[in-house]
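Asker: Structure for this input, please:
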Amino acid sequence: MSHATAPPAPPLAPGTRPAPGYEVLAHLARTGWLDLYDAWSEERDCRCVVKVVRPDRRHEEGLGDRLLREGRWLRSFTHPHLVRAYETFESPQPLVVLETLTGETLTHLVHRLRRRPAAEDVALLGVHLCSAIHYLHGQGLLHLDLKPSNVVVDCGHAKVLDLSVARPPGAAPAGVGTFCYLAPEQARGGLLTAAADVWGIGVTLYEVAAGDLPFDCGEGTGSRTGDVTTGDVTTGRDDWYPQLEDTAPSIRSRRRLPRDLATAIDGCLQPDPDARPAVRELAAAFEAVLPWQHRHVAPTLPP
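Answerer: Okay, here's the model as predicted:
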């Protein structure tokens, strides 16, 4: 006799107190293993974001530790292009409190705009991403999951989110990250270096500039993700990655851009990690595209 699988537990209701001093205002999103809530901080007298492991996955070993590790990193890091964490709680459940960001993710921005962002705005975004990634690398971490949904932009100022799959450089299992955005070496598994995040910068800017990814990942596979604790790919075929079969077409085949900007983006997407530019070199290339009076200043992305 077969038994139906129990449905996932519903999100916490408004008014619930997930930790002392915090009250749930609304459920924001549910990922494969997390719930995110709009919450009120009594101590700060402001809104914040509360991140917790989904109720139906709290029994899984390692997920709570993974969340708390991310929260501790974000509490200790201080950078204008990284989201901040305020607090972490180990009980009554593993929980991280993050700042509330205004603006919208690049994913929403790309789909909302009727025209593609100006080349100078793409270059400025590249400068901000390079700044955040350079800082993370200085802290001994690779981000490994740069993508438009992990970047929030407000009035031209970008902030990078989500260190849930971050790890130090070195050996890693295949598939850690998000399917369509993985560097080839992430897809294969093995030694990961700063070049994997350079790929992440390039593929993110490619999608923002062109409105689409450089690879056809197949319907419904864009959110396929790997698990940092096991390396398992959760959906779809785990032995097929377009990044391992094809070279990314030049961004200039999809969109007219200044030659130097296009060359920088294309350089990020070289299959060989050693052929990609270093983060400092890449940042200099993006900044060179900006008018001199706009360098180190945040112009507004188009409405």
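
Asker: When you work out contacts or count neighbours from here on, use the C-alpha atoms and nothing else.
Answerer: OK.

Asker: Next, count neighbours for the residue nearest to Ile251 when sequence neighbours are not counted.
Answerer: Spatial nearest neighbour of Ile251, chain neighbours left out: Ala262 (6.1 Å); criterion: C-alpha to C-alpha, 6 or more residues apart in numbering. Neighbour count of Ala262, defined by other C-alpha atoms under 10 Å: 21.

Asker: List the contacts of Ala262.
Answerer: Neighbouring residues of Ala262 by C-alpha atoms under 8 Å, 6 or more residues apart in numbering: Ser250, Ile251, Arg252.

Asker: Am I right that it sits in a strand?
Answerer: No: judged by DSSP: H, G, I helix; E, B strand; the rest coil, Ala262 forms no part of a strand; its state is helix.

Asker: residues touching the closest residue to Gly103 other than its chain neighbours, list them.
Answerer: Leaving out its chain neighbours, the residue that sits closest to Gly103 by C-alpha to C-alpha, 6+ apart is Asp154, at 4.2 Å. With contact set as C-alpha under 8 Å, 6+ apart, Asp154 has these partners: Thr102, Gly103, Glu104.

Asker: please give me the structure for this one as well, since I'd like to look at both together:
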Amino acid sequence: MEMIGRLVGGRYRIIAPLGEGGMATIWRALDEQLDREVAVKLLRPQYGSDAGFAARFRQEARSAGSLSHPNIVSVFDYGTDPTDDNQYIVMELVEGDNLSTVLHERGSLSTEDSVRVAIAIASALEAAHRRGIVHRDVKPGNILITDEGDVKVTDFGIARAVSEASMTVTGTTLGSVHYFSPEQARGDEVTGASDVYSLGIVLYEMLTGRRPFEGDSAAGVALRRLNEDPLPPSTYKPVPAGLSAIIMRALERDPARRFPDAGSLAEALRVWRRNPDEPAPLGAAGSAGVAGARGVAGAAALAATEAAATVPTSGDPTVYVPPRVARPSDRAVAGRPPYRAAPQRRRGQPWWIWLLVLLALILLGTIGFLASQILGGLGSGATTTPAVAAVDLPNWVGKPIAEVRRSADSLGITLNPSQVASEKPVGTVIGMAPPAGTQVHKGSSVAVQVSSGPQMVSVPPLIGQTTDQANQTLQSAGLTLGTVTPEASGADKGTVIRSVPPAGDVVAKGSPVSVVVSSGPTPTPSPTPTPSPTPSPTLRPTPSPSPSTAPPTP
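Answerer: Next up is the predicted model:
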């Protein structure tokens, strides 16, 4: 259908294309009622046939329309176009480029620009989180940079409506999976901490020109995110140690160890921007990030960083408010009291007193050494070297890695964990070497295998395939065919019109995938002909008797 000049919703006249994505096309349009230009996002036709999605879309658009913030693209209107039943949303028209285009053209941004953009994004997310709205799809394509350099976040709520629609939009999934949080990849509950993770990846990319996890497929990227910690951004480009630590905390795999919401992340970035030469004030939750930055900042920065603040590791995560970090001139270093000038030595001290003290120390040291040699050789006649204490390894298989770490620390053993796909619960130790019962010395290293959960695979596209074809496709991907539900549709009869979960979602290997199959268009009942009224029988008039003819008179 020709779009230019088309009237959407009886009000918005399409002027020119602005862009397109996996789930929608975006158009410049004229609001003929208010005589202003707007952006109209038309969702792709496959969404129009799902009544449940339409209801969710309206609810999410209504929620997004309630947000008012200078860094959020305003939503003006939404609805269903009667011409083709497509869902549309009308937004503020932003003149500029999205961040994805900017990064494609420039590769990366300066530290100053990256932090400025990240703070603006975090401020927008903070406003949404306060209203209970999670974006769910924070990525450069949803970050707009105006011609004046202002930052605006778009598409609030739409990702949730799409994710719950049980529809297949492969392009959207592949484009977004690079920024998904681990809990999104697993299908777990999504909170504000998920947006924090996604923003951490965006900031990482702005600074380095690359994402922390790359792969040939959505499944490959998701698997790396579930099983690996990212390398610090300073691995690829010079990034200040404090800023690197903030990013690494945002990218913690465990949501409880991240900044709990975007407001906390924004505040951490503001504090760092005011004092960029000081270590980031992160506590236990950020220790991984600090360790990653050790090569840049050095051991002194690490010690000051870890001592600056403490974040509880149990219970509800507290909102992170970075404390002020004292400058080197007024803070204690490595637990020592602040530096004070040594008192002046009194002049005129006799030199021979110092000589006597030195001789006394030498004498005491000699006596102590001889005593230890004599006592150590009693009963054996020889000097022996004390043996290093040995311990029997407990059986850690089947126990949570957190419990195993505590046990290892108490025994003075160093753990060397590795992630392995397994049907066992995530975080459970499934193997150890040396095995349980082995006697090892304190300080020894023990390798443990930790379950990362079942092997994950990506749901393949199934739309348009017959049931048999879909079954074969799923088997090739390591999945099984679940329930098959017929539904009236304009698609070819017997072909898949959607799958649950949708294509691109990452699920455990062997999981069932249900499909909805077209049963053909809804039959239109033929109109029942209205019977014509039965005519009443025609009453024929009884003929009047003819008058008798009188016989002629003779």
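
Asker: Please state their TM-score.
Answerer: The TM-score (TM-score structural alignment, normalised by the length of structure 1) is 0.77; 258 aligned residues with a C-alpha RMSD of 2.5 Å.

Asker: if we can go back for a sec, from Val296 of structure 2, how far out is the aligned partner of the residue nearest to Ile251 of structure 1 in structure 2?
Answerer: Superposed on structure 2 with TM-score structural alignment, Ala262 of structure 1 falls opposite Ser244. Using C-alpha to C-alpha, to the nearest Å, Ser244 of structure 2 is found at 10 Å from Val296 of structure 2.

Asker: How about Ala266 of structure 2?
Answerer: 23 Å.

Asker: Now do the helices in structure 1.
Answerer: Assigned by DSSP state H, structure 1 shows helices spanning 63-76, 106-112, 119-138, 184-188, 194-210, 259-268, 279-289.

Asker: Buried deepest among these, which one?
Answerer: Greatest average neighbour count among these goes to helix 194-210 (a mean of 25), per mean count of other C-alpha atoms under 10 Å.

Asker: and that helix, which stretch of structure 2?
Answerer: Counting by TM-score structural alignment, helix 194-210 of structure 1 corresponds to 192-208 in structure 2.

Asker: Mean deviation, that stretch versus structure 1?
Answerer: On superposition with structure 1, the mean distance recorded for stretch 192-208 of structure 2 (mean C-alpha distance after the TM-score superposition for structure 1) is 0.9 Å.

Asker: returning to what we had before: JSON lines please, covering the helices of structure 1 and showing distance to Ala19 of structure 1.
Answerer: Below are these laid out as JSON lines (distance: least, C-alpha to C-alpha, whole Å):
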{"stretch": "helix 63-76", "distance to Ala19 of structure 1": "14"}
{"stretch": "helix 106-112", "distance to Ala19 of structure 1": "30"}
{"stretch": "helix 119-138", "distance to Ala19 of structure 1": "29"}
{"stretch": "helix 184-188", "distance to Ala19 of structure 1": "36"}
{"stretch": "helix 194-210", "distance to Ala19 of structure 1": "34"}
{"stretch": "helix 259-268", "distance to Ala19 of structure 1": "42"}
{"stretch": "helix 279-289", "distance to Ala19 of structure 1": "39"}
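
Asker: which stretch among those helices comes nearest Leu144 of structure 1?
Answerer: helix 194-210 (5.8 Å; C-alpha to C-alpha).

Asker: tell me the angle of that closest one relative to helix 259-268?
Answerer: Calculated by axes from the mean of the first three to the mean of the last three C-alpha atoms, to 10 degrees, helix 194-210 of structure 1 forms an angle of 130 degrees with helix 259-268.

Asker: quick one on the thing from earlier: can you put the contacts of Asp154 of structure 1 in TSV and add neighbour count and distance to Glu42 of structure 1?
Answerer: Shown next, in TSV, are these (neighbours: other C-alpha atoms under 10 Å; distance: C-alpha to C-alpha, whole Å):
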residue	neighbour count	distance to Glu42 of structure 1
Thr102	10	20
Gly103	16	23
Glu104	15	25
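
Asker: With respect to Thr178 of structure 1, which of the residues you listed is nearest?
Answerer: Closest approach to Thr178 of structure 1 among the contacts of Asp154 of structure 1 (C-alpha to C-alpha): Glu104, at 19.9 Å.

Asker: residue contacts, that closest one?
Answerer: Counting by C-alpha under 8 Å, 6+ apart, Glu104 of structure 1 has contacts Val152, Val153, Asp154.

Asker: you'd agree the second one is up against His108?
Answerer: No: here Val153 of structure 1 does not reach His108: they are 10.0 Å apart, not a contact under C-alpha atoms under 8 Å.

Asker: for structure 2, what's the longest helix?
Answerer: Ranked by residue count and defined by DSSP H, the top helix of structure 2 is helix 351-377.

Asker: Give the buried residues for that one.
Answerer: Within helix 351-377 of structure 2, the residues that count as buried by 16 or more other C-alpha atoms under 10 Å are Gly376.

Asker: Where in structure 1 does that helix fall?
Answerer: Aligned by TM-score structural alignment, helix 351-377 of structure 2 falls on no residue of structure 1.

Asker: Of all the helices of structure 1, which one comes closest to Pro20 of structure 1?
Answerer: helix 63-76 (16.8 Å).

Asker: and the angle for the closest one with helix 119-138?
Answerer: Orientation check (the same axes, to 10 degrees): helix 63-76 of structure 1 against helix 119-138 gives 110 degrees.

Asker: mean shift of helix 63-76 of structure 1 relative to structure 2?
Answerer: Once fitted to structure 2, helix 63-76 of structure 1 is off its aligned match by 2.6 Å on average (mean C-alpha distance after the TM-score superposition for structure 1).

Asker: could you say what helices and strands that helix packs with?
Answerer: When contacts are defined as 3 or more C-alpha pairs under 8 Å, 6 or more residues apart in numbering; DSSP states H and E, helix 63-76 of structure 1 sits against strand 46-53, strand 85-89, strand 95-99.

Asker: Show residues contacting that helix.
Answerer: Contacts of helix 63-76 of structure 1 (C-alpha under 8 Å, 6+ apart): 52-53, 58, 83-90, 94-97, 162-164.

Asker: what's near enough to touch the closest residue to Val53 of structure 1 other than its chain neighbours?
Answerer: Using C-alpha to C-alpha, 6+ apart and skipping residues adjacent in sequence, the residue nearest Val53 of structure 1 is Leu34, 4.4 Å away. Residues near Leu34 of structure 1 by C-alpha under 8 Å, 6+ apart: Lys51, Val52, Val53, Arg54.

Asker: Export those as JSON lines, with columns for neighbour count and distance to Thr178 of structure 1.
Answerer: Listed next are the contacts of Leu34 of structure 1 as JSON lines, based on neighbours: other C-alpha under 10 Å; distance: C-alpha to C-alpha, whole Å:
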{"residue": "Lys51", "neighbour count": "25", "distance to Thr178 of structure 1": "19"}
{"residue": "Val52", "neighbour count": "24", "distance to Thr178 of structure 1": "20"}
{"residue": "Val53", "neighbour count": "24", "distance to Thr178 of structure 1": "19"}
{"residue": "Arg54", "neighbour count": "22", "distance to Thr178 of structure 1": "20"}
